[in-house]
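Colleague: Okay, here's the prediction I keep looking at, along with the sequence it came from:
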Amino acid sequence: MKKLIFGLAIFGGLNTAHAQIDLGVKGGINFSTLSNYPTSKFKVDYSLGGYANYAITDQFSFQPEILYSKQGAGLKTNSNAKSRLVTHNINIPLMGRYEIMDGFNVEFGPQLGFLVSAQQKIKDGKTDIKTNVTDNFKTFDFGLNFGAGYKISDEIEINARITKGLTDINHNPDGRKTTNTYFNIGIAYKLSEL
């Protein structure tokens, strides 16, 4: 046991000596929907937040993020009214990243999601109706992310990511499993290095 702890301490020390941590901000466009939610379709919204990228080797890095994300779904109606479900979320992706070639990387990792609020919005002509539906959904969501990115420069990266929720977020006991699904296209900007 002592040898294992000693080996991990040496490895950690060597890693820290060569480690680089990049801090930055990122934002993007979300194309979101809810699976198994009645009459749902994709809707467009946005996400904003920050990240810390910890370089483990020249090719591997670990990147935790914290993002404010507007999700939900468009809802089909039988009239000319436009209806959508808008959820406000705080998401914490924990991404492992691998650089395949110079500037191009792929990423994979889990995501912890926390629902802040949910509203159903209906627009019928000049009439806007907003209904708070936060209690219809569970506040915690666990999902998986898959994505890729390309560094345009040392500071700027464009990226795309698919997030698939694994948690049933439907709070109503009707036997229908509802999960978050969204696709994000974004840009990240490195602010500093540690």
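Modeller: Right, received. Where do you want to start? Residues are numbered from 1 along each chain as shown.
Colleague: rest of the way, CA atoms for contacts and neighbours
Modeller: Noted.
Colleague: quick one, strands of this structure?
Modeller: Shown for the chain, the strands assigned by DSSP state E span residues 20-35, 40-41, 43-55, 60-75, 82-101, 104-124, 127-132, 140-151, 156-165, 179-193.
Colleague: what about versus this one:
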Amino acid sequence: MKKLLLIAAVAVLGANVNAQEVRFGAKAGYSYSTLKAKGDGHSETSDPLHTYYIGGLVEYKLSDKFALQGELLYSPLGGKMNVEAADPEDPTTFLNVKAKQTYHTLLIPISAKYFITEGLSVSAGANVGLILSAKQKYSADLGLGPLVELEGSDEVDIKDQLNTLNLAPFLGAEYMLENGLFFDARYNLGVSNLAKHAEGGYKLTNSFIQVGVGFKFGGN
């Protein structure tokens, strides 16, 4: 009986220690997203889509120097691609028409972290993106400021033209204050071909930069 009580006590203490190594949190911030299209020896990088991300995280501290972190985020990603007119006399040639593509994406980043100091860490991992829906809308650059939406141009569903998986390895850095408030930044390099019906070696990828702020609860 005494042995059972001793084992139970050790198990409870171990559980408490483990619980102190786990921190939950929330984060949000700014995303700078671009698309890159390659095919037939040509390459084009889109104008950026300035957007945001928001979600939660869990961090498991393995030691004073290493940790694992998983997150669940939502972000509308994409970019603004140039539209080439088939006819040189087409008015769109002079309006510099762009196709704004927005991919509503669920992001699942998994990373390994190394702590340079108690508050400063660097990380590397992979961002598994799942495109939930995708829309496209045409707009024109008249040289007078922001893009102008073309009259009669409705937002079109293009989800059936895209693959769902958007895999992006990333590198990042984070600085956390003693009260749990932290600031982080990442560069995510898109490697998945998002074009579902790719022909002639055509490839469409989505890379993005994230800069944000968050708060972690719990910990030692």
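Modeller: In hand now; what should we look at? For clarity, every value in this text was computed on a predicted model and none was experimentally measured.
Colleague: Send over the TM-score of the superposed chains.
Modeller: Here the TM-score for the pair of chains, by TM-score structural alignment, normalised by the length of structure 1, is 0.83; 182 aligned residues with a Cα RMSD of 2.4 Å.
Colleague: between the strands of structure 1, which one is nearest to residue 11 of structure 1?
Modeller: Residue 11 of structure 1 lies closest to strand 43-55 among these, at 14.4 Å (Cα to Cα).
Colleague: Relative to structure 2, and after superposing, what's the average distance for that closest one?
Modeller: On superposition with structure 2, the mean distance recorded for strand 43-55 of structure 1 (mean Cα distance after the TM-score superposition for structure 1) is 0.6 Å.
Colleague: In structure 2, point out the residues matching that strand.
Modeller: Mapped onto structure 2 using TM-score structural alignment, strand 43-55 of structure 1 covers residues 49-61.
Colleague: same check, this time on stretch 134-143 of structure 1
Modeller: Going by TM-score structural alignment: stretch 134-143 of structure 1 matches residues 159-168.
Colleague: what's the span of that stretch from first residue to last?
Modeller: Stretch 159-168 of structure 2 has its terminal residues 19 Å apart, counting by Cα to Cα, to the nearest Å.
Colleague: Stretch 163-172 of structure 1 now?
Modeller: Terminal residues of stretch 163-172 of structure 1 lie 23 Å apart, using Cα to Cα.
Colleague: That stretch maps to which residues in structure 2?
Modeller: Mapping stretch 163-172 of structure 1 onto structure 2 (TM-score structural alignment) gives residues 188-197.
Colleague: Pull out the buried positions in that stretch.
Modeller: 188, 189, 190, 192, 193, 194, 195 (16 or more other Cα atoms under 10 Å).
Colleague: how much space is there between residue 55 of structure 2 and residue 189 of structure 2?
Modeller: As for residue 55 of structure 2, its distance to residue 189 of structure 2 is 20 Å (criterion: Cα to Cα).
Colleague: Sorry, slip of the keys, the one I care about is residue 4 of structure 2.
Modeller: In this view, residue 4 of structure 2 and residue 189 of structure 2 are 52 Å apart by Cα to Cα.
Colleague: and what of residue 119 of structure 2?
Modeller: Note on residue 119 of structure 2: its distance to residue 189 of structure 2, by Cα to Cα, is 26 Å.
Colleague: Could you do residue 112 of structure 2 as well?
Modeller: Separation of residue 112 of structure 2 from residue 189 of structure 2 (Cα to Cα): 17 Å.
Colleague: for residue 181 of structure 2, same thing?
Modeller: Using Cα to Cα, we find residue 181 of structure 2 at a distance of 27 Å from residue 189 of structure 2.
Colleague: From the opening residue of stretch 180-197 of structure 2 to its closing one, how far?
Modeller: In stretch 180-197 of structure 2, first residue to last residue: 46 Å (Cα to Cα).
Colleague: hang on, the earlier thing: gap between the match of strand 43-55 of structure 1 and the chain center?
Modeller: Mean-position distance between stretch 49-61 of structure 2 and its chain equals 8 Å (Cα atoms, centre = their mean, to the nearest Å).
Colleague: Now residue 84 of structure 1. Nearest residue, chain neighbours left out?
Modeller: Among residues not flanking residue 84 of structure 1 along the chain, residue 74 sits closest, at 4.2 Å (Cα to Cα, 6 or more residues apart in numbering).
Colleague: After alignment, which residue of structure 2 pairs with the one you found?
Modeller: Matched to structure 2 by TM-score structural alignment, residue 74 of structure 1 sits across from residue 80.
Colleague: contacting residues around that match?
Modeller: Applying Cα atoms under 8 Å, 6 or more residues apart in numbering to residue 80 of structure 2 gives the contacts 34, 35, 46, 47, 48, 49, 98, 99, 100, 101.
Colleague: again, only this time at 6 Å
Modeller: Counting by Cα atoms under 6 Å, 6 or more residues apart in numbering, residue 80 of structure 2 makes contact with 46, 47, 98, 99, 100.
Colleague: thinking the first one is in contact with residue 33, fair?
Modeller: Read that as residue 46 of structure 2. No: the criterion here is Cα atoms under 6 Å, and residue 46 of structure 2 misses it with residue 33 at 9.0 Å.
Colleague: Of those two, which one has the most company?
Modeller: Taking other Cα atoms under 10 Å, residue 46 of structure 2 and residue 33 do not tie; residue 33 has more neighbours (24 against 20).
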